[in-house]
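[1] Model the structure of this input:
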Amino acid sequence: MRFSDYPFLRYLPFLIVGVLFTRVELSIPIPVLIGTVIVSWGLYLVLIVQKVGQNSLSSAFLGYFLIFSLGYSLTLLQKERAAASKDENLGDSISYLARVTKHDVEKPNSFENQLEVIATLESMGWKKSHGKVLVYHKSKTPLIPGQVILVANSPDRISSPTFPNEFDYSGFLERKGIHYRQFIGEKFEVFDSSEVNSFTYRLANFREKLLGIIEAKVPNRASQQIAAALLLGQKENLDKDIKNAYAETGTMHILAVSGLHVGIIYAILLFPLKGIRIKSSQKRIYLTTVILLIWVYAILTGFSPSVIRAATMFSLFTVGQMRKRCPSSFNILAFSAMVMITLDPTVIYEVGFQLSYAAVAGILLIQPLIVRFWLPPNRVLEYLWQLTAVSIAAQLTTFPLSVYYFHIFPTYFLIANLFIIPLSFVVMSVGISFLALSWIPLLGAGLGGMVSGLIWVQNWITHTIQLFPGGNMERLTITFSGMLLVWGMLIIWANWEFGNRKKLVYLMICLFLVWTGDRFFRELNRPEQELLIFSGEKGILLDFKLGNRYFSWNESFPAEQISFSVDPNRIAEHRPHLIDPILAFADDSLTHFSVWNFDFNPRSKTFYWKGQHPKQIEEISSLKVRQLTQSDSLKASIAAFRVVF
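    This next block holds a predicted model:
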């Protein structure tokens, strides 16, 4: 098959590049952009209607440019809507009225919820407002979607990450439209509850009712949490130990409602058609009902990227069945991605979106190659081998992303998935029956007990595999060029037998040159001696690099903050997890370091370069690097600094 046989697979990269191009700071007026797109459309339609150069580079260029412009325009429009959806003065208000949009999520010391601001009280009185606020409260009475509450005081803006490679929590929430958060305790008053039972919040209330059924009829608490995650996509209340167990065994995807779960639902719904002959018109009606039920399930479980992708793909496959056609899986995969990006361009930055599409692409490309290595002698072994091939293929294409974002790799993922995936299929089959028949007293209690027991077994297997020695490789890193190299090698492997081998060899050479060049320039620009300064609100931490040796010094920097603010940079820079402390000598108000012979004043957070003066001083963050003027001292504000000697 030629690449040109997959049109949506060809269009997708141009749409993604259009979205990414908005990160380049260009001040293009919207009217100019719209005019350019209209003129391009006009030229493209003229070429198509007159059949002039239909297969020429000019028409192809215009077509791809229009797809690029679509991604660029949609992203700009979304940014404008996002900017208009927040009130910049919300942080200065005296108090505000807001509508509750979700049910409470239990946290260790409070309850989390989300508010949509309606109006704010300022010095001149009340005025209409807008924006989303993440709140934490300690009220014994839960907040219910649809309630309007009066909140005292103003919320705080969510600050950007301070240190390099630190997780951008503010950016994560900003993509959800949330720019403020506030601990309100019990300093709020329910102002209105008339909208609680309205149609807008009926789905959220129905989901909460199903959660109540699980909590009431599934006896074991750990089983309740897994059942809520498996059946309803509610994983906010999962205990930390359970999350770690599933993450370290490579089965975390079981707890996030994804294509696997939609596939199980799809298989259950299509099971009645096996072995039964019905009229084509009746089959169309049934398959249409299956599509509707899949989308109802997608909406019920929160509409995550992986669920939307799976629901779109299964819907298109089902439509193909009704039309007695077999559409290309790659075309369907690319089309579903284009639909999601068109609806929400920023979805390409979500880790779930990237992992979901990488996993499915790996299964489509690599799984058939792995299956060919062995021909099992019976159906049981064939089923296990097919499942093994799927797990290996998905892991091969997703492990670069897992290492890039999470820096871990589960060694026993294959063993764990061989047990957990079939068991989760049984759990979901029984669980769906349980939710549907829970209103029948004895039957509902019996099915709830079965769900609890099956999940207990699933958890026991997961925790047992977690205890295997060497089960989790940690502190791994990979560069973007490294990811391209891995994916390029997989594509070459997948196309080696039928593709143009000469071009594939050229591709491999280019990928190795890019990867090698990237590593060379990184090593070339890596200084032999440097000091990294992490200056926070409560203290300061210093990381020393002397050739291949690393040392650290801590001045009141909170230990619990190191793991998420400093450690990501240490991992990215290949520093060891446990760093030896360095000797320093306190003298009056100064601390003296014999390395490079400099002094530090903890009170003023000022460094005095007495001996070897720095060659370069930079203020660094996750987004930018700013060169500082050379001087005999450095006053460290709340930021990170790199001092090169």
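[2] going forward, measure contacts and count neighbours with C-alpha atoms only.
    Noted.
[3] which residue is nearest the middle of the chain?
    When C-alpha atoms, centre = their mean is applied to the chain, the residue found nearest the centroid is Val351 (2.6 Å).
[4] want to put them side by side, so please do this one too:
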Amino acid sequence: MFHRIRKKILFTILTGLFFVFIGVFSVHFQKARHQIPFETKSSEQLTPVLIKLVKRLKTTSNSANYIAEIKQIGLSTAKGKLLFQVQIDTVKPTLILSDFLWVYGDLEKVQGPLNPHQFDYKAYLEKLDVYQRMTVKNGHWVMQESNAFSILRWADQTRLQIQTALKKLDFTSDEFGIINALLLGQRTELSEELQEDYTKAGAIHILAISGLHIGILLLLFNTLFKPLLFFKQGAYIKTILLVLLLWAFALIAGLSSSVIRATTMFSFVAIAMIFKSQTAVLHSLISSLFVLLLYNPLFLFDVGFQLSYAAVFGIVWMQPLIYKIWKPKVWLFRKAWQLTTVSIAAQLAVLPISLYYFHQFPALFIVSNLLIVPCLGFILFVGLLVIALSLFNAVPIFLVDAYGFIIATMNAIIQWIASQDAFVIEEIPFSAPLLLVSYACLISAFLYISKPKFIKLVSLLLAILCFQSLYFLEKWQSSQQRKFVVFHQTAQTVLIHQQGTTATLFHNLDSLSLKHSSFLKSYRIGERITRQTAIDSIPSLISFANKKLLIVDSLGVYQLNGLEYPIVLLRQSPKINLERLILSVTPSLVIADGSNYTSSIEAWEKICKNFKLPFYNTRTQGAFVFYEDK
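    Got it, this is the predicted structure:
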């Protein structure tokens, strides 16, 4: 028996090492870390770069953003990816994926975050193998013709054609934005307010084509094709049709990464449904996970990928266990309980990831999911019908009005739920270690529920103990923080004096900017700030620890008061004689924040260099952080 156990352990270890080897090899082989031969620099003669558009990113108010593959730089063949940004003027660029463009501009490195705990867009792009960016004005390129067929181009053209057809119908801007997101995977037409409402209501997943949408379509098509089971090979014919229809929808949705992943996952599920076994479905999910990670291991770090698989695994594994808690006899109650348990299982499975990335918990998620998800299948089905008819200009007015009313009603429900501020818990600190330990707690709990055993109970209690210990350790570490921060903010000055979990904020932001400031919110979450006092003026002198901060603004008026070796902060481009100031107080450091002109900063930096005095520029170096315990 001991020999058999030893062989089993050895087999498990070797299997694990084998998959680790596959992962390492796949990363090495697939990850396109191709170095660009050289960077183009600003000069009188810019080097032409040939690029191919491969992915459309979210459009901002200033630019349309794409991921592009570099094919050629000048006369040299090149490989790599870049962030291609087109400045938006009065007209948005009409570019199609797989377009080849000759562009003239500077290849620049993507800048990292300039403030503590700010979203790291550079790291996000690096996971897409993107290390440089290029910004051009709208129309400042030469299109290179290509006769080669591209399924990506065809999918993008089809989606644009559908969008054009839908815009001709009498939908409001919010209704069109929802239809565009639900059926075409594009959230560019959604207002910020509507997106925020869906987030607060715990229903933002509805607006991103994912496993939920593909899964609902699979159930709809599966029900539609049930009569095929009466034929001898009906099960196989049905499966083939299901997979084809799912991929047809993926084409309409533009073949984005999230859509491809979800469709691949449910294609495996459709095949597993032939065997009518929960175990087969679970194995199919694991198989699809393996195939997708083999194709691109970096999917593992994609938030959408993590949320999608966590939710589906939660529904497949956790939902049956939760459903057993209560078995209502009335059909209506049974169906309502089934839907509730699906929502609870999915939310439990994604909760740690949601807290880690988004730091908020919508307590009314069950209400929004109970009211919206049951209708989502009907909304998707009617939406596909509207799309099909719109391509032939044959959508009846009553159908447009009815569908618009359904979408407007859904938006109204979401807006009402989102308005219940007391039920939206925001700014929840949640670190990566807490994420891992919380999943250990969750998995241990459901393993114990499935088959209660003493060893499983011990594992669960240990996981909970680890979670509590880690939580209190992080809380204690935050309470020990003592620091002063000069943030980087264009045209503004923002300072924070932090003592433990309390902070004093000095700023010149308007009330709206202060309320919606993402970098300040990220800082509060990351540092576990529980109490913040905001002062909407910048004093000329601030004391912290054993240091003095002399602040010189645009008036250029300051009082020395016997100061020695202070830190000097220059803001709003003051017209001062910096040399005289340096000789007067002998500062230990000069800081220039984002409220200054670039020309002024460059002049000050030269003066400090002549005096061999440290100079700190937040525009290039990011926020200045002074730790009081050092």
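[5] Any idea what the TM-score comes out to?
    With the length set by TM-score structural alignment, normalised by the length of structure 2, the two chains reach a TM-score of 0.79; 563 aligned residues with a C-alpha RMSD of 3.6 Å.
[6] re the thing from before, what lines up with the residue nearest to the centre of structure 1 in structure 2?
    Alignment note (TM-score structural alignment): Val351 of structure 1 maps to Val303 of structure 2.
[7] measure its match to Ser258 of structure 2 for me?
    When distances are taken as C-alpha to C-alpha, to the nearest Å, Val303 of structure 2 and Ser258 of structure 2 turn out to be 10 Å apart.
[8] Please apply the same query to Tyr627 of structure 2.
    Between Tyr627 of structure 2 and Ser258 of structure 2 the distance is 42 Å, computed by C-alpha to C-alpha.
[9] Have a look at these two and say which one is more surrounded.
    Ser258 (21 against 14; other C-alpha atoms under 10 Å).
[10] Tell me if I'm right that that one and Phe305 touch.
    Yes - contact status for Ser258 of structure 2 versus Phe305: in contact at 7.0 Å, counting by C-alpha atoms under 8 Å.
[11] what does Tyr64 of structure 1 align to in structure 2?
    Structural alignment (TM-score structural alignment) places Tyr64 of structure 1 against Gly16 in structure 2.
[12] For its match, give its distance to Ile5 of structure 2.
    Using C-alpha to C-alpha, Gly16 of structure 2 is found at 17 Å from Ile5 of structure 2.
[13] Same question for Leu244 of structure 2.
    Counting by C-alpha to C-alpha, the separation of Leu244 of structure 2 from Ile5 of structure 2 is 45 Å.
[14] show me what contacts Gly448 of structure 1?
    Ile214, Lys217, Val218, Pro219, Gly431, Phe434, Ser438 (C-alpha atoms under 8 Å, 6 or more residues apart in numbering).
[15] Excluding covalently adjacent residues, which one is nearest to the first one?
    In space, and not counting its chain neighbours, Ile214 of structure 1 is closest to Gln224: 6.2 Å by C-alpha to C-alpha, 6 or more residues apart in numbering.
[16] unless I'm mixing things up, that neighbour is touching Gly212, no?
    No - distance between Gln224 of structure 1 and Gly212: 10.0 Å, which falls outside the contact criterion (C-alpha under 8 Å).
[17] Show me which of these two is the more surrounded one.
    Neighbour tally, Gln224 of structure 1 and Gly212, criterion other C-alpha under 10 Å: the higher count belongs to Gln224, 26 against 14.
[18] Which stretch of structure 2 lines up against the helix or strand hosting that one?
    Assigned by DSSP states H and E, Gln224 of structure 1 belongs to helix 221-232. Alignment of helix 221-232 of structure 1 against structure 2: residues 173-184, by TM-score structural alignment.
[19] Assign Tyr616 of structure 2 to helix, strand or coil.
    The local conformation at Tyr616 of structure 2, judged by DSSP: H, G, I helix; E, B strand; the rest coil, is strand.
[20] can you pull out the helices in the stretch 201-350 of structure 2?
    Counting by DSSP state H, counting those that start in this stretch, the stretch 201-350 of structure 2 forms helices over residues 211-224, 234-252, 257-272, 278-295, 303-313, 319-323, 331-358, given from the N-terminal end onward.
[21] got the buried residues for the third one?
    Buried residues in helix 257-272 of structure 2, counted by 16 or more other C-alpha atoms under 10 Å: 258-272.
[22] Also the longest one?
    Along helix 331-358 of structure 2, the positions that meet the burial threshold by neighbour count (16+ other C-alpha under 10 Å) are 337-356.
[23] Please apply the same query to the second one.
    Judged by neighbour count (16+ other C-alpha under 10 Å), helix 234-252 of structure 2 contains these buried residues: Ala235, Lys238, Thr239, Leu242, Val243, Leu246, Trp247, Phe249, Ala250, Leu251, Ile252.
[24] Kindly calculate the angle that that helix makes with helix 211-224.
    140 degrees (axes from the mean of the first three to the mean of the last three C-alpha atoms, to 10 degrees).
[25] post-alignment, helix 234-252 of structure 2 versus structure 1, mean distance?
    For helix 234-252 of structure 2, the mean distance to aligned residues of structure 1 following superposition is 2.4 Å (mean C-alpha distance after the TM-score superposition for structure 1).
[26] go on, the third one?
    For helix 257-272 of structure 2, the mean distance to aligned residues of structure 1 following superposition is 4.0 Å (mean C-alpha distance after the TM-score superposition for structure 1).
[27] and that helix, what does it pack onto?
    Contact partners of helix 257-272 of structure 2 among helices and strands, from 3 or more C-alpha pairs under 8 Å, 6 or more residues apart in numbering; DSSP states H and E: helix 211-224, helix 234-252, helix 278-295, helix 303-313.
[28] how far is the first one from where the chain is centred?
    Counting by C-alpha atoms, centre = their mean, to the nearest Å, helix 211-224 of structure 2 is centred 25 Å from the centre of its parent chain.
[29] Give me the secondary structure label for Val142 of structure 2.
    With three-state DSSP as the basis, the three-state label of Val142 of structure 2 is strand.
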